[in-house]
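Peer 1: Curious how this folds, go ahead:
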Amino acid sequence: MSWSQRVGAALDERRRQQRWRQRTLLSVNRAGWLQHDGRRYRNFASNDYLGLSDDARIIAAWQQGAARYGVGAGASGHVTGYAQPHGELEAELAQWLSYPRALLFNSGYAANQAAIGALAAVGDRILADKLAHASLLEAASLSPATLRRFAHNQATSLQRLLAAPCAGETLVVTEGVFSMDGDSAPLAELHTLTQQAGGWLLVDDAHGIGVQGEQGRGSCWRQRIRPELLVITFGKAFGVSGAALLCDEPTADYLLQFARHLIYSTAMPPAQAEALRAALRAVQQGDDLRGRLAANIVRFRQGAQQLGLPLLPSATAIQPLLVGDEGKALAFSDYLRQRGCWVTAIRPPTVPPGTARLRITLTARHAAHDIDNLLEALYDAPGK
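Peer 2: A predicted model of the protein is given here:
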């Protein structure tokens, strides 16, 4: 089979399975609403949980940073790309989350890949939650370590895997809040078991940071643990983009020497780091925003319960409505758009077969009438 035949066959199969993915060109994209083809929609697909992506303070910080430092870093941080805003942001993040060090990355995907790729060696094992993010599972499967997966959020399942002998080191991998189910990991239990086995715990808290815990410090802070490796991202509650990995001093120095994603990538623009410093302050001072988000979650879940909608048991901003069939999920999403609500259908391979869903996300920018309109549309949907 030629390259062209292989590509064509894969595309045909993806269409046949109703798993075809396509991008939508938007003219406006805000936390609470977006615009497509001249029509405005209520946005229930954004991860901008606190609505900071268009916060005037953060925009001004980026503009001032661009005026001072330009619009790009120009090189890897190991060459000339490491500027004062990068160092200040790393120090502020480390202090905020009570870690010795923080290292900046261009994305959470890169941070997860870099940490696992640099640390894992032959003879080691990586024990990952079955529903962990693709960046974590891919990094583990590509590493020389052995990958084993424990049942989702089941500490007893992890305990059984930890009981097996291992010649090398053990890295346990999970998320704080799971991106597709919206549920939270039992981090305290997982951390205790990992420590008892002499291993390290890596927590990807992309969907918990900024939203949970005191000052939005995240899932680990809320459950009173400090994992050996903590990855936070800035494309959700921070409203910007990028990521950071928090760890101890020797590990940070090790990653600076051996993490290829860090060494061989152009650093994030210094202006972006300035914007992230402003976003950090907004997150720290964002109790009112977190309160509004919490109230919106309660309103939506109470309404959904009254209407008998099959939501998964999530107390977070991610509210998945289980549909099952992939074609049905697409039709459901299309109907909601006709009603002015933008909700994305999530299908395999992003989620397990038979668990296609609408991934509804709530933000602090949604008003009560936005949520009520969504509930009405969900209730009226044909064939639900």
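Peer 1: going forward, measure contacts between C-alpha atoms and count neighbours the same way
Peer 2: OK.
Peer 1: quick one: contacts for residue 111?
Peer 2: Taking C-alpha atoms under 8 Å, 6 or more residues apart in numbering, we find residue 111 in contact with 105, 231, 243-245, 261.
Peer 1: quick one, strands of the stretch 151-300 of the chain?
Peer 2: With strands called from DSSP state E, counting those that start in this stretch, the stretch 151-300 of the chain shows them at 170-175, 200-204, 229-233, 243-247.
Peer 1: give me every residue that touches residue 241.
Peer 2: Going by C-alpha under 8 Å, 6+ apart, residue 241 touches 106-107, 233-235.
Peer 1: Next one: it from residue 315, what distance?
Peer 2: Using C-alpha to C-alpha, to the nearest Å, residue 241 is found at 24 Å from residue 315.
Peer 1: does residue 331 sit in a helix or strand, and which one?
Peer 2: helix 326-338 (DSSP states H and E).
Peer 1: mind listing what's buried in that helix?
Peer 2: Neighbour counts over helix 326-338 (16 or more other C-alpha atoms under 10 Å) mark 326-337 as buried.
Peer 1: Output the contacts of residue 241 as a markdown table; include the columns distance to residue 182.
Peer 2: Converted to a markdown table, the contacts of residue 241 look like this (distance: C-alpha to C-alpha, whole Å):
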| residue | distance to residue 182 |
| --- | --- |
| 106 | 24 |
| 107 | 21 |
| 233 | 16 |
| 234 | 18 |
| 235 | 17 |
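Peer 1: Could you verify that residue 322 is part of a helix?
Peer 2: No. Going by DSSP: H, G, I helix; E, B strand; the rest coil, the assignment for residue 322 is strand, not a helix.
Peer 1: Would you mind pulling the contact partners of the helix holding residue 331?
Peer 2: Residues outside helix 326-338 that contact it (C-alpha under 8 Å, 6+ apart) are 18-19, 41, 323, 342-347, 354, 356-358, 374, 377-378, 381, 384.
Peer 1: this one as well, want them side by side:
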Amino acid sequence: MPAAIDLFDKARRHERLAQLRAAREHDLVPFFRRLEGEAGPVVAMEGRERIMLGSNNYLGLTGDERVKRAAREALDRYGTGLTGSRFLNGTLPLHLELERELAEWMGCDDALVFTAGYLANVGTIATLCQPGDTIVCDSGDHASILDACAMSRAKLRPFRHNRVDKLEQALERAADDGGGVLVVVDGVFSMEGDLAPLDRIAAAARRHGARLMVDEAHGVGVLGERGAGACEAYGVEDKVDLRMGTFSKSLASCGGFVAGPADVIEFLRIQSRAFMFTAAAVPAAIGAALGALRIIRSAEGRELMERVLDNARYLHRGLAELGYRVNEPTVLPDGSTLVTPIVPVIVGDDWRAALLWKALYDAGVYVNVALFPAVPRGHALLRTSVMATHTREHLDRALEAFERVRDRTEDDPAPSALTAGGS
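Peer 2: Below you'll find the model as predicted:
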């Protein structure tokens, strides 16, 4: 009888274990750092004040008194939780108000609110697609989209990031697969901060009779005149079939939604397992999202969106002038250029990115770091992101820190264990 294989061996012997131990010994682990106060432009983190350039709080609404009041009112009226799914005892008038206003904002028939943005993608894609269907997705799509594709058991045809010619090839091959075809792309890609060329993607999907779903997690509340996302910015709202969004970025809460045709939303409402078998979001989260949405849809929301995009341009230009490698702005169909609030600094090597992250952290600036396997080997980056509530003083202080640490890590050797098996 063959010896039993211990399932836990993969946790105890994985390829990056030595690197992780060495990183901990040198305090180079950039993850799970403790936030000790409100998530604003400057935060209390592990005993000192740091400029926050690693948050998705794009409009700075998590600290807005009106949003906090909306959360408190929902908490006071409905309690701390609903202890059941939306499908059973977990639907409040607040959910219905939020869904109605989201649908209006997106210019869609209807919307469905999920407890998390991850669940919105999983619950939509894995319900609509099944074995025999085909999903065509960008290689840079969010993990929740890729997980949903696996759960659906549909045929997956990925295409190279933002390569519409490769999308066309995938759609041509999908025509012979025999089932329905769904194209799924991020509107704004969460690591690179670039936009999908939605005008050309929408045209390609239509030519091949495929449906198109856009993940607007990082676009809603930021892009377009109404803040309705990348679809609005590209002028293709009427050519996109489904639009997903999240509350954990600009909407200052936690949760997600999908908006689209009424009959499709109704189908998801009674068929999506991720919706039916997940407890409803706590009332305070729904109240906060509704409060934030109403600010975004006001004249003040337009000002906040202009401010965050202006801050993005300022940081992007400053980093480029310091010699850091940053992505080129996206060129929209009308010829205008756009820098999203996500401004990545391309570093390359994992260990160098970790060292640069630590130098910035010690200098009082927090950024996110993306290492393999979150990004391809050799493509490590520092993901900076701005808020509407960052002042020029905040950004100038951050750029001064980038200038101070710029050359410090170039010749700084990594601990030998950090480079073993890495990029």
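Peer 1: and the contacts of helix 326-338 of structure 1, which are buried?
Peer 2: Counted by 16+ other C-alpha under 10 Å, those give 19, 41, 323, 342-347, 356-358, 374, 377-378 as buried.
Peer 1: Kindly reformat the buried residues of helix 326-338 of structure 1 as a markdown table and extend each row with distance to residue 370 of structure 1.
Peer 2: As requested, the buried residues of helix 326-338 of structure 1 are exported to a markdown table (distance: C-alpha to C-alpha, whole Å):
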| residue | distance to residue 370 of structure 1 |
| --- | --- |
| 326 | 26 |
| 327 | 26 |
| 328 | 24 |
| 329 | 21 |
| 330 | 22 |
| 331 | 21 |
| 332 | 18 |
| 333 | 17 |
| 334 | 18 |
| 335 | 16 |
| 336 | 13 |
| 337 | 14 |
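Peer 1: just the helices in structure 1 please.
Peer 2: 3-16, 56-69, 84-97, 108-119, 134-142, 155-163, 187-196, 219-222, 249-258, 260-263, 270-284, 287-307, 326-338, 368-380 (DSSP state H).
Peer 1: Report the distance from the last one to the chain centre.
Peer 2: Mean-position distance between helix 368-380 of structure 1 and its chain equals 26 Å (C-alpha atoms, centre = their mean, to the nearest Å).
Peer 1: so what's the residue mapped onto residue 344 of structure 1 from structure 2 up against?
Peer 2: The alignment partner of residue 344 of structure 1 in structure 2, by TM-score structural alignment, is residue 368. Applying C-alpha under 8 Å, 6+ apart to residue 368 of structure 2 gives the contacts 30, 53-54, 357, 382-384.
Peer 1: mind putting the residues you listed in a markdown table, distance to residue 179 of structure 2 included?
Peer 2: Shown next, in a markdown table, are those (distance: C-alpha to C-alpha, whole Å):
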| residue | distance to residue 179 of structure 2 |
| --- | --- |
| 30 | 44 |
| 53 | 44 |
| 54 | 41 |
| 357 | 46 |
| 382 | 40 |
| 383 | 38 |
| 384 | 41 |
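Peer 1: wait, which of these is closest to residue 203 of structure 2?
Peer 2: Nearest to residue 203 of structure 2 among those is residue 383, at 31.0 Å by C-alpha to C-alpha.
Peer 1: Show me what the closest one lines up with in structure 1.
Peer 2: Aligning on TM-score structural alignment places residue 383 of structure 2 opposite residue 359 in structure 1.
Peer 1: I'd say its match and residue 317 touch.
Peer 2: No. Using C-alpha atoms under 8 Å, residue 359 of structure 1 is not in contact with residue 317, being 10.1 Å away.
Peer 1: Aligned against structure 2, show me the partner of residue 38 of structure 1.
Peer 2: Per TM-score structural alignment, residue 38 of structure 1 is aligned with residue 47.
Peer 1: from what I can see residue 368 of structure 1 touches residue 296, true?
Peer 2: Yes. Using C-alpha under 8 Å, residue 368 of structure 1 is in contact with residue 296, at 7.2 Å.
Peer 1: Name the residue in these two with the higher neighbour count.
Peer 2: Higher neighbour count among residue 368 of structure 1 and residue 296: residue 296, with 22 against 12, using other C-alpha atoms under 10 Å.
Peer 1: residue in structure 2 matching the more buried one?
Peer 2: Aligned by TM-score structural alignment, residue 296 of structure 1 pairs with residue 311 of structure 2.
Peer 1: Then residue 26 of structure 1?
Peer 2: By TM-score structural alignment, residue 26 of structure 1 lines up with residue 35.
Peer 1: wait, its match sits on residue 46?
Peer 2: Yes. The criterion here is C-alpha under 8 Å, and residue 35 of structure 2 meets it with residue 46 at 6.7 Å.
Peer 1: tell me the contacts of residue 299 of structure 1?
Peer 2: 368, 371 are the contacts of residue 299 of structure 1 under C-alpha under 8 Å, 6+ apart.
Peer 1: mind checking how far it is from residue 180 of structure 1?
Peer 2: Relative to residue 180 of structure 1, and taking C-alpha to C-alpha, residue 299 of structure 1 is found at 20 Å.
Peer 1: Could you do residue 291 of structure 1 as well?
Peer 2: Residue 291 of structure 1 is 23 Å from residue 180 of structure 1, by C-alpha to C-alpha.
Peer 1: who's more crowded, the two?
Peer 2: When neighbours are counted by other C-alpha under 10 Å, residue 291 of structure 1 and residue 180 differ, and residue 180 comes out ahead with 19 against 14.
Peer 1: what's the nearest residue to the counterpart of the more buried one in structure 2 if we skip its chain neighbours?
Peer 2: Correspondence of residue 180 of structure 1 to structure 2, assessed by TM-score structural alignment: residue 191. Leaving out its chain neighbours, the residue that sits closest to residue 191 of structure 2 by C-alpha to C-alpha, 6 or more residues apart in numbering is residue 383, at 6.5 Å.
Peer 1: Please report how far residue 192 of structure 2 lies from residue 57 of structure 2.
Peer 2: From residue 192 of structure 2 to residue 57 of structure 2 the distance is 17 Å (C-alpha to C-alpha).
Peer 1: ok, now how distant is the match of residue 38 of structure 1 from residue 364 of structure 2?
Peer 2: Separation of residue 47 of structure 2 from residue 364 of structure 2 (C-alpha to C-alpha): 11 Å.
Peer 1: neighbour-wise, which of the two wins?
Peer 2: Remark: of residue 47 of structure 2 and residue 364, residue 364 carries more neighbours, 19 against 9, as counted by other C-alpha under 10 Å.
Peer 1: correct me, but the more buried one touches residue 51?
Peer 2: Yes. Counting by C-alpha under 8 Å, residue 364 of structure 2 does reach residue 51; the two are 6.2 Å apart.
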